[in-house]
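Student: Pasting the sequence and the predicted coordinates here, then a few questions.
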Amino acid sequence: MRVPFIKMHGLGNDFVVLDARERPLPGTISSSNAKALANRNTGIGCDQLIVLEPSAAHAFAMRIYNADGGEVGACGNATRAVALLHGEAATIETTGGLLALEPAKGGATVNMGVPRVDWNQIPLDYAMDTLSMPVGWRELKNPVAVNVGNPHVIFFVEDADKVDLGTLGPEIENDPLFPERINVNVASGVGENHLKLHVWERGAGLTRACGTGACATAVAAIRRGLVGDAVTVTLPGGDLFIEWREGESIRMTGPATESFRGEFEWDDFA
């Protein structure tokens, strides 16, 4: 059976979107066929596979699979892309919780929910202060941990460009301290209320942009008093604008783009 797809991206973080809200997929998405579709050599190619499904209580549900086939709870860039596709304000379900989205010119504003900062909410393997964790990996030390639907650890350094995240990222991601693995963020200040960020994404590797990473990094910087409550986060793919106050939900604003549409044969990837 031929299945339509939509290729989209947010600041270069790219997705294959399968819209099953009205037309069900021929079968169930598994780790293996998500990984096959995401393969850039033999599949369509993407950082994340996004599946939209009906919801009894909300506008629709969104499921998110990383390029390695693992399912995750949230993806900020994909949520903006889906907002662009949906075309109107909505509340949607994810396995990480409810997200409120609103299309804006060239993209969307997304309410990403209230961040979680307790050690067992990240989760970590044992109790510790998540605002200045007493751990380190080579030159990266004393990170902040934040869960925004996905777990993140954030290191503040003098110059994020000088960190070999391609080497350190997978080492930290798979450390036993993080029982569900971890997304690794390295950030540095580039001006008042302005951060530069590089992200090693759990299950996807180095990425041009990570919406949940930008949200987690902004929350970490605000909690440490490094910035105010409205922050521009510059990633290799471009800028995201993050707003957050203690006890409130995170608001993320940024662009999203539809690249092209096509079809694939379901049995080729089943």
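Tutor: Perfect, thanks for sending it.
Student: alpha carbons only for contacts and neighbour counts from here, please
Tutor: Noted.
Student: what are the ranges of the strands in the stretch 51-200 of the chain?
Tutor: 60-66, 71-72, 90-94, 97-104, 107-113, 136-137, 140-141, 144-147, 151-156, 183-191, 194-201 (DSSP state E, counting those that start in this stretch).
Student: Columns mean neighbour count on top of these, output as a markdown table?
Tutor: Formatted as a markdown table, those follow (neighbours: other CA atoms under 10 Å):
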| stretch | mean neighbour count |
| --- | --- |
| strand 60-66 | 23 |
| strand 71-72 | 19 |
| strand 90-94 | 19 |
| strand 97-104 | 20 |
| strand 107-113 | 23 |
| strand 136-137 | 12 |
| strand 140-141 | 16 |
| strand 144-147 | 28 |
| strand 151-156 | 27 |
| strand 183-191 | 22 |
| strand 194-201 | 25 |
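Student: Pull the number of nearby residues for Asp175.
Tutor: Asp175: 14 surrounding residues under other CA atoms under 10 Å.
Student: then this one, side by side with the first:
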Amino acid sequence: MAVAFEKYHGTGNDFLVCEVSEPVDDWGAFAITHCDRETGVEVDGRRGADGVLVLSIEGGDRVRMRLYQPDGGTAAMCGNGARCAAQWAARRLETDEFAIDTPAGERYARVGEEVIEIEMGVPSFAPSEIPLAREESLIREEVEGWEVTAVNTGVPHAVVFVDDVSTVDLASMAPPVRHAEVFPEGANVNLASRSERGFDQRTFERGVEGETRSCGTGAVAIAVVAKRLGLVEDERVSVSPPGGELLVEVPENGPAVLSGPVAFEGRGEVAP
């Protein structure tokens, strides 16, 4: 029996979207098989994906989202994934504002013609919420030779500000930080550097175990840390990963908001 899917990307961060009712016994194994960049499913000339979003409409007014990553594991939250889920759900719910239930909590979505906004929850520097293997926050301290600030924006992130993200060998520097002892559950590793519009971004994602074209929770992490360190004063911060531009709103009180475009890539069927 075949499994139907749709594929979306948010600023290059791409996902296979499946309904929970599809005949799949092990979604983790499904993600390992079909997200592989060399042998996975091919849509519009690109193989694989950054994850599988398993979705269901709940109660007629909200969508339930679970993300399975290319290594077979799960992530509690994914900003670009939630924006893709919102695009998928909007026409089924026939409304442009609704809630998305994630393991990280309830997130509200607003779907516009060109931009989809997701409330990302309140970021936390608390060691127990990241989590860290210590009782103090990690703010601009050396980890594996890099000045790191740690924050949870739905999942744990290590943020490193550099002069130019394009000059850093992310594939070499990120794994030691991602697996550092201070991060008992690991962390996504984000590089950020100043740009004309805000900050450029590159991210090594936990679970993907490599660089992705975009990371929504990482963009929020960069904006939140930049504000914490006094690098920006505005509540709205532009963050540009390789796949496009994202806008992050970081209010003094309340949840951060992630905004950006989403594109439909195609649909198809694969073996379970």
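Tutor: Structure received. Values in this document were obtained by computation on a predicted structure and should not be read as measured data.
Student: Drop the TM-score for these two in here.
Tutor: Overlay of the two chains. TM-score (TM-score structural alignment, normalised by the length of the first structure): 0.91; 259 aligned residues with a CA RMSD of 1.6 Å.
Student: which residues in the second structure does stretch 251-263 of the first structure align to?
Tutor: With TM-score structural alignment applied, stretch 251-263 of the first structure matches the range 257-269 in the second structure.
Student: Would you mind listing the buried residues in that stretch?
Tutor: Val257, Leu258, Ser259, Gly260, Pro261, Val262 (16 or more other CA atoms under 10 Å).
Student: Please verify my assumption that Arg63 of the first structure contacts Ile50.
Tutor: Yes. In terms of CA atoms under 8 Å, Arg63 of the first structure counts as a neighbour of Ile50; the distance is 5.8 Å.
Student: hmm, who's touching stretch 229-236 of the first structure?
Tutor: 193-198, 208-210, 214, 218, 222, 239-245 (CA atoms under 8 Å, 6 or more residues apart in numbering).
Student: In ChimeraX, select just the buried ones from these.
Tutor: Only the buried entries of these go into this ChimeraX selection, using 16+ other CA under 10 Å:
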select :193,194,195,196,197,198,208,209,210,214,218,222,239,240,241,242,243,244
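Student: Going by the alignment, Arg62 of the second structure corresponds to which residue in the first structure?
Tutor: With TM-score structural alignment as the criterion, Arg62 of the second structure lines up with Ala59 in the first structure.
Student: one step back: from the buried residues of stretch 257-269 of the second structure, which two are the most distant?
Tutor: Spanning the widest gap among these are Val257 and Val262, at 15.4 Å by CA to CA.
Student: so which of the strands of the stretch 51-200 of the first structure gets nearest Asn39 of the first structure?
Tutor: Asn39 of the first structure lies closest to strand 60-66 among the strands of the stretch 51-200 of the first structure, at 10.8 Å (CA to CA).
Student: I'd like to know which elements the closest one is packed against.
Tutor: For strand 60-66 of the first structure, the packing partners by 3 or more CA pairs under 8 Å, 6 or more residues apart in numbering; DSSP states H and E come out as helix 31-38, strand 48-53, strand 71-72, strand 90-94.
Student: Kindly reformat the ones you listed as CSV containing distance to Arg80 of the first structure.
Tutor: Listed next are those as CSV, based on distance: least, CA to CA, whole Å:
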stretch, distance to Arg80 of the first structure
helix 31-38, 19
strand 48-53, 12
strand 71-72, 16
strand 90-94, 12
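Student: Just tell me which of these ends up closest to Val153 of the first structure.
Tutor: Of all those, strand 71-72 sits nearest to Val153 of the first structure, with 16.0 Å by CA to CA.
Student: counterpart of the closest one in the second structure, which residues?
Tutor: Strand 71-72 of the first structure covers residues 74-75 of the second structure once aligned (TM-score structural alignment).
Student: So which residues of the stretch 151-270 of the first structure form helices?
Tutor: Along the stretch 151-270 of the first structure, counting by DSSP state H, counting those that start in this stretch, helices occupy 165-173, 211-223.
Student: Point out the other helices and strands that the lengthiest helix in the second structure packs with.
Tutor: Secondary structure of the second structure read by DSSP state H shows that its longest helix is helix 79-93. Secondary-structure packing of helix 79-93 of the second structure (3+ CA pairs under 8 Å, 6+ apart): strand 3-10, strand 13-19, strand 52-58, strand 62-68, strand 97-102, strand 105-111, strand 116-119, helix 216-228.
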